[in-house]
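K.L.:
Have a look at this prediction, sequence included:
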Amino acid sequence: MTAEPGHPSGGDIFRQGDQAYELEERIAVGGFSRVYRARALDTDEHVVVKYPRPRHSGLDSEVYLDRELRALRTVAAAGGHPSLLGYRDHFTADGTTFIVVDYIEGETLDDTPYIGDEETIRTFGVKLASGVAALHRFGLIYRDMKPDNIIVTDDGAPMLVDFNTVRCRFQCSECGASVTQDAATEPTCHECGHAPGPITMVGDADKNRCKAPEQENPALAPGPWTDVYGLGKILFLLVCGFITQAPGEDPREQPEIQCSSSLAEIILRATAADPAERYEHAGALGQALAANDPRPPAATAVIRELESDTTYEVSDGDSIGRVGGSAVTVPSPPSDTGVSRQHARFVREGGPWFLEDTSLNGTLLDRNDEQHLLLSARGQQAHDIERAVPTRRMLLAGDQIYPGTDASRGGFRFEGDHWTKG
């Protein structure tokens, strides 16, 4: 059956190369998309096919669906995550983009807010936080945490779905600085004072009680700490069976609710009204849940040596370079690679990690097969470089680091913040 342009319906078959999908039943209509359960004709598996709703309320649904596609493909390219909806395919028909994702058996958390005792709640929270932390590693923010965006699978695990509000971490359009947690309530850039334009608001704060206070102000940019707030409200729901509107609510103060002090303190910190008082990102919240300790964990990141597959844990200020000079040693650098004893250092600033070159010869940063040169100010002066070269760059999970001038050896892969994975 051929679909009417812009109006697919049950029974329609879409072909994309060797793949074909038959729409079976519409299962949801979201703010930006329509969702069908479909059948992959080559494997006879059930999948989900999503496509944008016609433009409404002045918002372009295709823009949001494109953001979802990019987020899904980013996670899929890194191997996926057990708590994030899996990407299958995408195609265009009649000028409309369709996304194909996994079909998940289960019910939304809205329908099943009780999942078990406190240990089960913490395990569930660790797994969900780990999925959101994977987004944060790639510089992405979810922005729309709520119970009906979480499916509880048949084995009781969380699956985060609906990625059309995901977007890259906000950066100043004037100087490129990332919004930091400490400056999250400031309407201007903490580096240059530039005031960005209003940020498009997503969702309805009155209907979604998981939205953080800063999401009600279009002058403020959300960050990983915004998703932490939503996760904290989800934990409150799992403990109490309902969600309160106000930030910083103590589950122990709710009638007939039993909650340990450690879990209550984790929820209070995660849902603090001031972003600076929350966990910086979902990984930190996940670590606190796994340890059953509300204190924020020490900020460390993991890098992996490409040749030996050895992992290193680094802290703010740790350097990478030759033997005897740095916390992380470049494996057997030949003399002509220009690797210094303290060649580059890791800097953690306001949440994200940066790599800062401190050498005379520079550091190569490879992101998605595109190389970027970092060179210290003294290196630029020594080489009499007229055009300014960045001295540092924000790191994303998957970035490859090559101290010196040879990108064929001695490299490391940045894997992001160290946290307990669910």
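P.N.:
Sure, I can see it. Numbering: from 1, shown residues only.

K.L.:
C-alpha from now on. contacts and neighbour counts both.
P.N.:
Will do.

K.L.:
Residue 21: what secondary structure?
P.N.:
Under DSSP: H, G, I helix; E, B strand; the rest coil, residue 21 falls in the strand class.

K.L.:
So the closest residue in space to it that isn't next to it in sequence versus residue 88, what's the distance?
P.N.:
Nearest residue to residue 21 in three dimensions, chain neighbours excluded: residue 40, at 4.7 Å (C-alpha to C-alpha, 6 or more residues apart in numbering). Separation of residue 40 from residue 88 (C-alpha to C-alpha, to the nearest Å): 10 Å.

K.L.:
Same drill for those two, tell me which one is more crowded.
P.N.:
Comparing residue 40 with residue 88 by other C-alpha atoms under 10 Å, the one with more neighbours is residue 40, at 19 against 15.

K.L.:
tell me the contacts of the more buried one?
P.N.:
Taking C-alpha atoms under 8 Å, 6 or more residues apart in numbering, we find residue 40 in contact with 19, 20, 21, 22, 46, 47.

K.L.:
ok, now residue 26?
P.N.:
Neighbouring residues of residue 26 by C-alpha under 8 Å, 6+ apart: 9, 10, 34, 35, 36, 37.

K.L.:
also this one, for the comparison:
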Amino acid sequence: MDTIGRYRVLRQLGHGGMGHVFLAHDPTLERDVALKLLHRQTTRTGLRDEARALAALSHPGIVTVFEIGEHEGQDFIAMEYLPGRTLRDVLIAGAPRPELLAICVKVARAVGAAHRAGILHRDIKPENVVVTDGGEVKVVDFGIARRLEHEAGRSPRAVTASEVVETLRRTLPPDGAFTGMDTEVSAGTQTMFGTPAYMAPEVLLGEVSTPQSDIFSLGVVLHECLTGRRPYAATTLVEVIALTIEGPPPKLDDPLGALLDRMLARDAAERPSLDEIASALARPVTVTTRGASRSRWPIIGLLVLLAGGLAVAGWWLQRPAPVAGRAVAATELAIAIAPFSIQMATYGVEPPDSFAIADVLAHLLGAAEGARIIGTAVDTDDPQAARSVAARYLVSGSIVESGAVLRADVTIVDATTGTRVTTVKAERATLPLVLDSIAVAVLGAVAPGSDVRLDLAPNRSRAQMFYRQGAPVLESGRFTTARPYFEQAVVADPTLFEAWYALALVLAWMDAPEAQVVRATEHALELAPPGPRKELVRGIGLFLAGDYRTARTTLEPLEAITGPGAPEPRELRYYLGEANWHDGRHDAGFAYFKSALERDARFKPATVHAWQYAVARRDNEMARYYIGLAGESTDWIELALENYEQLARTGSSPRKLDAQLVLGETHSAEIEAKVRGTDLEAATLRIAIAVAGGELARARTEFA
């Protein structure tokens, strides 16, 4: 899809129950917009009136609507594009209480303005609040918003709490993992729009939404800001709805506890107004903290880039609760874990190492209490592989990224008979969290009824176990394999400096998304002990921030330090090389890369600029040597050295195609035929077709 209306689609930002959201460019006004293309089945008669009402609503805390249109029978809304972070991201980053309360004040005022204009939001949650790069707070995604008069004119089908819960129990999987992020839930004849974990009891009971319903949702958000969790802990959709309707009202020992009680009152009439809420939250209060307090991670001049405010790379979302299981006949239970099929587009350039992830899961199972669980990673999902390690059960499955969550489907097989015992599902925001959930679910399935449990509270010993597993893998230069161990370590103990530092190095060296590298580096800098290692992390952070000269002057004095506490020479020389290289000092940069490779020839990151340096100096043999150290094809070198004839004859795709294109041997139809079914990106294809057709201006535009 190249265009929607007059807008040129740049990339997809996300999708949900109502439709897909794209980053697009408006060529008329020369600005980027967020374009929401609604599913045909969710387009409603009143959409245009409601969108026009939003467009007429001018408030600094509400996303601006530019246009409502139609594209091939589907409605779309063009809105203000807001690069920044969602409130979910802010919560994950451990923002301090005053910052979170200030955000809630702005949300209350923005939603109040919408109510005064006759518009309900109906889906207030952290994912729908964006803190822009400029510090503004915006309420977004009025995709299921409703005019008040529409709600007032709707005939509600009120039902009892028991009817809702029983209907859901009959129609939904009782053991399905629940994230609370659904936007449309159907059960029998009952359909609810919104996110169940944030929905008011009266809405769950089939009554019409009112401004007080939005206030309840904001109360759930406020509870999450004050405590880091939602009011009702639940692992299934049925549970969260049952607790919201029938469970004991949550009580919070906090100066804002009385306000929160009223916001979460089951009787909508008891809830305070948004003006009262904003005033109460804006007043300073004294809070006595217990245990570990929230702290703001230092910002080291880095701009964390998130795609359209979607929640990514968070390790501290709500953890699955420990699950008690059935009694086991023996004190020992062996479980084999096969490599999972994993599809994660946002993981980075290199896909997850499925065997390493199986090994992490095996170690998680081995950390269970109440029985001796022996978890072992095996090469295949053949039950014979499980029997070869004397395992009773074999676990296999898949993890697929869908929007901002990971969905896992897991099968448990009795290895002695080869028959399937059960299947379990898990849905979480990050890979470590989904592995935690899988481990809990597997234990609940194979050992229900006993004291077997997995305690996922922060634990230094478990963190050090994962760190020790990953450290030798990192030393061997297998960065993709090492990554899952360090990610699990920082989840097990978010204060373990060594794990954050190793994770920052791994992410940087395997070219992971910048936001992930930034976050790990920030944590490592905060936790680093004073001395040379802290200065090394500081220098790395400055380099990542683009301050190459200061990074260089920060790192250079560390070369003279030797003995205990000195920075690891390979890492120091590599980052000195990067700082010099990007500061335009290529000779000095190459010398550092060469020095790092002399210490460890397997150190792949240092090879990249080394072979680039050799190509720039037309030193063919040196270029081939360094790219050979990296284990990469020499086709890149041949292309850079303009050996087009040889590459066109003997190269591999896509470099062979590049060479043929340069020589004029390939035309548009041939390009399309050759790349069909490959992973070559559509943008690359468009550039190639434009060049082949002599449309150089178009090619430059696509490339830009």
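P.N.:
That came through fine. Everything quoted here is computed from the prediction, not taken from an experiment.

K.L.:
TM-score them against each other, please.
P.N.:
After superposition, the two chains reach a TM-score of 0.51 (TM-score structural alignment, normalised by the length of the first structure), with 240 aligned residues with a C-alpha RMSD of 3.0 Å.

K.L.:
Can you name the two of the contacts of residue 40 of the first structure that sit furthest apart?
P.N.:
19 and 46 (13.3 Å; C-alpha to C-alpha).

K.L.:
out of the two, which sits in the more crowded spot?
P.N.:
A direct count of neighbours by other C-alpha under 10 Å for residue 19 of the first structure and residue 46 places residue 46 higher, at 19 against 13.

K.L.:
Contact partners for the counterpart of that one in the second structure?
P.N.:
Correspondence of residue 46 of the first structure to the second structure, assessed by TM-score structural alignment: residue 32. Taking C-alpha under 8 Å, 6+ apart, we find residue 32 of the second structure in contact with 23, 24, 25, 26, 80, 81.

K.L.:
close enough to count as contact, the last one and residue 34?
P.N.:
This means residue 81 of the second structure. Yes: shown here, residue 81 of the second structure and residue 34 form a contact pair, counting by C-alpha atoms under 8 Å, at 4.7 Å.

K.L.:
so what sits against both of those two?
P.N.:
residue 23.

K.L.:
Could you grab the helix/strand/coil label for the residue positioned nearest the centre of the first structure?
P.N.:
The residue lying closest to the centre of the first structure (C-alpha atoms, centre = their mean) is residue 135, at 1.8 Å. When classified by three-state DSSP, residue 135 of the first structure comes out as helix.

K.L.:
these two touch, right, residue 233 of the first structure and residue 212?
P.N.:
No: the criterion here is C-alpha under 8 Å, and residue 233 of the first structure misses it with residue 212 at 9.4 Å.

K.L.:
Overlap in contacts, those two.
P.N.:
Common neighbours of residue 233 of the first structure and residue 212, using C-alpha under 8 Å, 6+ apart, are residue 271.

K.L.:
Helix or strand: which one has residue 24 of the first structure?
P.N.:
Under the criterion of DSSP states H and E, residue 24 of the first structure resides in strand 19-29.

K.L.:
hang on, the earlier thing: the second structure: which residue goes with the residue nearest to the centre of the first structure?
P.N.:
Checking TM-score structural alignment: residue 135 of the first structure goes with residue 114.

K.L.:
Tell me how far that match lies from residue 211 of the second structure.
P.N.:
10 Å.

K.L.:
do residue 169 of the second structure as well
P.N.:
29 Å.

K.L.:
the more surrounded of these two?
P.N.:
residue 211 (22 against 15).

K.L.:
Could I get the contacting residues of the more buried one?
P.N.:
Shown in contact with residue 211 of the second structure (C-alpha under 8 Å, 6+ apart): 115, 120.

K.L.:
how about it, what's its partner in the first structure?
P.N.:
When the first structure is aligned by TM-score structural alignment, residue 211 of the second structure is paired with residue 224.

K.L.:
re the thing from before, of the contacts of residue 26 of the first structure, which are still contacts in the second structure?
P.N.:
Counting by both residues aligned by TM-score structural alignment, their matches' C-alpha atoms under 8 Å, the contacts of residue 26 of the first structure that remain in contact in the second structure are 34, 35, 36, 37.

K.L.:
Among these, which lie within strands?
P.N.:
Among these, the members falling in strands (DSSP state E) are 34, 35, 36, 37.

K.L.:
Select from those residues the one having the most neighbours.
P.N.:
Neighbour tally across these (other C-alpha under 10 Å): the maximum, 24 neighbours, falls on residue 36.

K.L.:
Distance check, the match of residue 46 of the first structure against residue 11 of the second structure.
P.N.:
Distance of residue 32 of the second structure to residue 11 of the second structure, given as C-alpha to C-alpha: 11 Å.

K.L.:
Identify the contacts common to the two.
P.N.:
Common neighbours of residue 32 of the second structure and residue 11, counting by C-alpha under 8 Å, 6+ apart, are 23, 24.

K.L.:
List the contacts of the counterpart of residue 15 of the second structure in the first structure.
P.N.:
Matched to the first structure by TM-score structural alignment, residue 15 of the second structure sits across from residue 29. Shown in contact with residue 29 of the first structure (C-alpha under 8 Å, 6+ apart): residue 35.

K.L.:
If anything else comes up later, I'll come back, but that's it for now.
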